[in-house]
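Asks: model this:
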Amino acid sequence: IAKALIARLHEFCTDRAISLLDGDLVRQLLSSRLGFSKEDRELNIRRIGYVASEITRHHGIAICALIAPYANARQEVRDWVSQYGGFFEIYINTSLAVCQKRDPKGLYQKVKDGEIKNFTGIDAVYEKPEYPDITIDTANIDVVVAVEKIIQKLISSGYLKDESCAA
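Replies: Purely as a prediction, here's the structure:
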């Protein structure tokens, strides 16, 4: 969804850089020494949030595609980014059964086999967002429809105008 959203945003935001902060890639490159304890997960989210706030401060758009399981860490990131521009929280709320069925990385199978512990949503907490800007359930819609729902919400919320990005 993140990559498709960026492609669609480029149609509106021709004058602004759009950066993808992919949770897996950021963890590999900036947080490789961190584990999956609550403290390490919060630190990883803060690192991504700091980078996102710097992108925003320089008039860019940061798309953060990651699992951020803790409400307090998400709020901290919202506060940082909001100092410099808008913050729009997209909650991808897809059922555990659908996630397990898809399992593109084989992670749910590894959890089932006992190879992975502290897996978010299984044996590690995920605090659902109380007031996300939009909630998308991908169980019955494809990426194109999900992205269009996000674009329409960005327009109705004033982040995008018919032909351009709002500042």
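Asks: use CA for all of it now, contacts and neighbours both
Replies: OK.
Asks: just so I have it, where are all the strands in the chain?
Replies: 18-22, 61-65, 90-92, 134-136 (DSSP state E).
Asks: Which residue, neighbours along the chain excluded, lies closest to the most centrally placed residue in the chain?
Replies: By C-alpha atoms, centre = their mean, the chain has its centre lying nearest to residue 65, at 3.3 Å. With sequence-adjacent residues excluded and distances taken as C-alpha to C-alpha, 6 or more residues apart in numbering, residue 65 is closest to residue 22, at 4.9 Å.
Asks: again, but for residue 17
Replies: With sequence-adjacent residues excluded and distances taken as C-alpha to C-alpha, 6+ apart, residue 17 is closest to residue 60, at 4.9 Å.
Asks: Now do the one you found: how many residues are near it, please.
Replies: Neighbour count of residue 60, defined by other C-alpha atoms under 10 Å: 19.
Asks: and stretch 67-85, how far from the chain's centre?
Replies: 11 Å (C-alpha atoms, centre = their mean, to the nearest Å).
Asks: Second chain to compare with the first, below:
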Amino acid sequence: MSALRGLVVWLTGLPGSGKTTIATAAAERLRSMGYRAEVLDGDWFRAHIDPEAGYTREERIKHLARVAWVARLLARNGVVALCSFVSPYREAREEARKIVSEEADFLEVYVRCPLEECIRRDPKGLYRRALAGEIKNFTGVSDPYEEPLSPDLVLDTVKNSASENVEKLVNLITSRLRDSRGA
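Replies: This is a model prediction of the structure:
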């Protein structure tokens, strides 16, 4: 019996880099093509699934492991899980890959945007607050971001438009799904 497998697309990048914008538009596009797709977003996940999650390195690693388990459940049931999380540490992303890869494909997508541009965009005013010392352990300001060493895809949100990045991501996802289904 061959069940349709989904996959997990792990979008990582600095706060304000465009991860959720790209993930949401890609999910909509995939749904319009007949795929089952869900977005797991950092703000939503912390608010509804893991509200006790903190921001120390250890707390973030535990939190992202929980995200990976939820994404794995979705993927093994044929859903494309688009995970939009800063996930600043390579260690946490590798752990997510290990968790997911037992039952589904895992794609790491680096949403690249220079810190200066993220600070300029600052859609939620978080950089302003972090730079003023009001937010501790803020990625890019008082906590490091470890860029992926060999992501499956790099989406540059300064050089490319959101629609160009969505197109690149959807092409990668549909290609991977076709390959895994032998189509």
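Asks: TM-score of the superposition?
Replies: Laid over one another, the chains give 0.88 as their TM-score (TM-score structural alignment, normalised by the length of structure 1), with 160 aligned residues with a C-alpha RMSD of 1.6 Å.
Asks: before we move on, back to that, how about the residue nearest to the centre of structure 1, what's its match in structure 2?
Replies: In structure 2, residue 65 of structure 1 lines up with residue 84, judged by TM-score structural alignment.
Asks: coming back round to it: do you know how far the residue nearest to residue 17 of structure 1 is from residue 106 of structure 1?
Replies: 34 Å (C-alpha to C-alpha, to the nearest Å).
Asks: same check, this time on residue 19 of structure 1
Replies: For residue 19 of structure 1 relative to residue 106 of structure 1 (C-alpha to C-alpha), the value is 27 Å.
Asks: the more surrounded of those two?
Replies: Set residue 19 of structure 1 next to residue 106 and count neighbours by other C-alpha under 10 Å: residue 19 wins out with 16 against 11.
Asks: Not counting its neighbours along the chain, what's nearest the residue in structure 2 that the more buried one lines up against?
Replies: Residue correspondence to structure 2 (TM-score structural alignment): residue 19 of structure 1 is matched to residue 38. Nearest residue to residue 38 of structure 2, sequence neighbours excluded (C-alpha to C-alpha, 6+ apart): residue 81, at 5.1 Å.
Asks: So that neighbour is in contact with residue 11, correct?
Replies: No: with contact defined as C-alpha atoms under 8 Å, residue 81 of structure 2 does not reach residue 11; the gap is 10.4 Å.
Asks: Quick check: the gap between the spatially closest residue to residue 18 of structure 1 that is not a sequence neighbour and residue 86 of structure 1.
Replies: Closest residue to residue 18 of structure 1 apart from its sequence neighbours, by C-alpha to C-alpha, 6+ apart: residue 61 at 4.6 Å. Per C-alpha to C-alpha, residue 61 of structure 1 is found 9 Å from residue 86 of structure 1.
Asks: neighbour count winner among those two?
Replies: Under the criterion of other C-alpha under 10 Å, the comparison of residue 61 of structure 1 against residue 86 puts residue 61 first, with 24 against 15.
Asks: What is the neighbour count of the counterpart of residue 141 of structure 1 in structure 2?
Replies: Using TM-score structural alignment, the equivalent of residue 141 of structure 1 in structure 2 is residue 160. For residue 160 of structure 2, the count of nearby residues is 11 (other C-alpha under 10 Å).
Asks: Now do residue 160 of structure 2 against residue 40 of structure 2, distance only.
Replies: 23 Å.
Asks: Equivalent analysis for residue 28 of structure 2, please.
Replies: For residue 28 of structure 2 relative to residue 40 of structure 2 (C-alpha to C-alpha), the value is 13 Å.
Asks: Show me which of those two is the more surrounded one.
Replies: Taking neighbours as other C-alpha under 10 Å, residue 28 of structure 2 and residue 40 compare with residue 40 leading, 20 against 15.
Asks: list the contacts for the more buried one?
Replies: 67, 71, 81, 82, 83, 84 (C-alpha atoms under 8 Å, 6 or more residues apart in numbering).
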